[in-house]
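1. sequence unknown, structure follows:
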């Protein structure tokens, strides 16, 4: 017989499946707050269905969205009005990025799919002097603090899903249809590698199983 704790987790899983919401889009407005009011060129790595790229286009002269998945990239193009200053390309995130340099580079829930240090070095090369890099990533819980933050997010996750869906059952949004995988790096290793590759980088654990990294190129 399943334990009460196991039954509770199953009930939460069923509830969350019935009331899905995009944890990455939750941070899009936070991403915008890290950026200048206006900038020239922006690059969104792992652009998915294009939600963040379209937001960046309200501030930027041009936005290049890059994703390795042709299906989700096709959806991004279909969802983007022609007048929007955002374009989308199917390309490898390490070898196929538009040369730039770019004033802004964003990467949300994508860097854990890539060799971490190599990805940061690639972003650094494509970032203009004075430009801003913003990463929202996933990490593997390892410490007591990690697990406590994850536990605190569980009821908030359910409540947010209920509110965003107004209590109704819903299908996952288009932005949640891209392929994904669990993170394998703990936050401590991410912090150490990031501060070596990007001296002065600022990192912080966040709710909903995410962390953030911001860095300005000298």
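-> Arrived safely, thanks for sending. In this text, all values refer to a predicted model and were calculated from it rather than measured experimentally. Numbers count the residues shown, from 1 in each chain.
2. only C-alpha atoms for contact and neighbour calcs from this point on.
-> Fine.
3. Give me the nearest residue to the residue most central in space within the chain, chain neighbours excluded.
-> Against the mean C-alpha coordinate of the chain, by CA atoms, centre = their mean, the closest residue is residue 108 at 1.8 Å. Spatially, and ignoring its direct neighbours in sequence, residue 108 is nearest to residue 136 (4.6 Å; CA to CA, 6 or more residues apart in numbering).
4. now residue 49
-> residue 76 (4.2 Å).
5. ok, how many other residues are close to the one you found?
-> 26 (other CA atoms under 10 Å).
6. elements contacting whichever strand or helix holds residue 147?
-> Per DSSP states H and E: residue 147 is located in helix 144-164. Here helix 144-164 touches helix 4-18, going by 3 or more CA pairs under 8 Å, 6 or more residues apart in numbering; DSSP states H and E.
7. Could you point out the helix or strand that follows the helix it packs on?
-> Counting by DSSP H and E, the next helix or strand C-terminal to helix 4-18 is helix 28-33.
8. Flag every buried residue along the very next helix or strand once past that following helix.
-> Downstream of helix 28-33, the next assigned helix or strand under DSSP H and E is strand 39-45. Neighbour counts over strand 39-45 (16 or more other CA atoms under 10 Å) mark 39, 41, 42, 43, 44, 45 as buried.
9. Not counting sequence-adjacent ones, nearest residue to residue 175?
-> Nearest non-adjacent residue to residue 175, counting by CA to CA, 6+ apart: residue 49, 5.2 Å away.
10. just to revisit the earlier point, which one of the buried residues of strand 39-45 is nearest residue 26?
-> Of all these, residue 26 sits closest to residue 44, with 16.2 Å by CA to CA.
11. Put this next to the previous one:
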């Protein structure tokens, strides 16, 4: 067993390298379902190559994408139709977040790179009354529930890779070229602090090593 497990993990790594799919983009449609059909001004923090920004632009009066990586922001600009109501900015969150206010703020797989409480506070302060904050985040697995959900995700991850790539190898999506780092906060700690900063926030563990947070400002 001790010699078999490393070989199994190595085989899985090779499998997923040949059949990549974007776990973050998997939640984009779910995020849109949390938002009004139409809204005014939106902000996507950690926008990467702008996939979610372009989806938001179909509903928003204007969308602003913010990311700390100049190369990925340049790529986002290349991929975005100049006729759409979209702007991009290179900047570090939370200090670099423009004043707003925003009717919608989104953040996908970025919050664990940032000072958690300070960033949530900035999101809260930049949100317009009645505005909606939607986060897809990454937590440090610590509890038994985390481990069980990770096991289910690992199995489904193989099925999704085959489904999305139709059983063949595929190029790595542009959005998956960004730098990654492991999360250092557990889901219980995230939920506790989020409820302190954002009373009434709805948090839930999700498949594929993600959690979600939705909050509406009164």
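-> Yes, it's here. Worth saying up front: this structure is predicted, and the values here are computed from it rather than measured.
12. Post the TM-score for the overlay when you can.
-> Overlay of the two chains. TM-score (TM-score structural alignment, normalised by the length of the first structure): 0.98; 218 aligned residues with a CA RMSD of 1.0 Å.
13. can you list the residues that contact stretch 98-118 of the second structure?
-> Contacts with stretch 98-118 of the second structure, where a contact means CA atoms under 8 Å, 6 or more residues apart in numbering, come from 24, 35, 39-47, 93-94, 119, 123, 126-139, 181-185, 193-194, 197.
14. Ok, stretch 55-75 of the first structure next?
-> Residues contacting stretch 55-75 of the first structure (CA under 8 Å, 6+ apart): 32, 37-50, 53, 84-93, 97-98, 177-178.
15. residues in the second structure aligned with it?
-> Using TM-score structural alignment, stretch 55-75 of the first structure lines up with residues 55-75 of the second structure.
16. How about the helix holding residue 147 of the first structure, which residues are buried there?
-> For helix 144-164 of the first structure, by 16+ other CA under 10 Å, it's 146, 149, 150, 153, 154, 157, 158, 160, 161, 162.
17. With distance to residue 216 of the first structure as new columns, can the residues you listed be given to me in TSV?
-> Output for the buried residues of helix 144-164 of the first structure, formatted as TSV (distance: CA to CA, whole Å):
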residue	distance to residue 216 of the first structure
146	27
149	27
150	29
153	29
154	33
157	31
158	35
160	32
161	34
162	37
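18. just those residues now: which is nearest residue 203 of the first structure?
-> Nearest to residue 203 of the first structure among those, with distances taken as CA to CA, is residue 146, at 14.2 Å.
19. Look up how far residue 49 of the first structure lies from the closest one.
-> In this view, residue 146 of the first structure and residue 49 of the first structure are 29 Å apart by CA to CA, to the nearest Å.
20. Tell me how many other residues crowd residue 139 of the second structure.
-> 22.
21. picking that back up, now the host helix or strand of the residue nearest to residue 49 of the first structure on the second structure. Mean distance?
-> For residue 76 of the first structure, the enclosing helix or strand under DSSP H and E is helix 70-79. Aligned to the second structure and superposed, helix 70-79 of the first structure gives a mean residue distance of 0.3 Å (mean CA distance after the TM-score superposition for the first structure).
22. same check, this time on stretch 117-135 of the first structure
-> Mean deviation of stretch 117-135 of the first structure relative to the second structure after superposition (mean CA distance after the TM-score superposition for the first structure): 0.3 Å.
23. ok, for residue 191 of the first structure, nearest residue in space, not its chain neighbours?
-> Nearest residue to residue 191 of the first structure, sequence neighbours excluded (CA to CA, 6+ apart): residue 203, at 6.7 Å.
24. hang on, that neighbour in a helix?
-> No - counting by DSSP: H, G, I helix; E, B strand; the rest coil, residue 203 of the first structure is not part of a helix but strand.
25. close enough to count as contact, it and residue 212?
-> Yes - using CA atoms under 8 Å as the test, residue 203 of the first structure is close enough to residue 212 to be in contact (5.5 Å).
26. what residues are shared contacts of those two?
-> Residues touching both residue 203 of the first structure and residue 212 by CA under 8 Å, 6+ apart: none at all.
27. Give the buried residues for the lengthiest strand in the first structure.
-> Looking across the first structure with DSSP state E, the single longest strand is strand 127-137. Within strand 127-137 of the first structure, the residues scored as buried using 16+ other CA under 10 Å are 127, 128, 131, 132, 133, 134, 135, 136, 137.
28. How many neighbouring residues does the residue nearest to the fourth one when sequence neighbours are not counted have?
-> Counting by CA to CA, 6+ apart, residue 132 of the first structure lies nearest to residue 216, which is 4.5 Å off, once chain neighbours are set aside. Look at residue 216 of the first structure: counted by other CA under 10 Å, it has 20 neighbours.
29. Ok, residue 79 of the first structure next?
-> As a burial measure, residue 79 of the first structure scores 14 neighbours (other CA under 10 Å).
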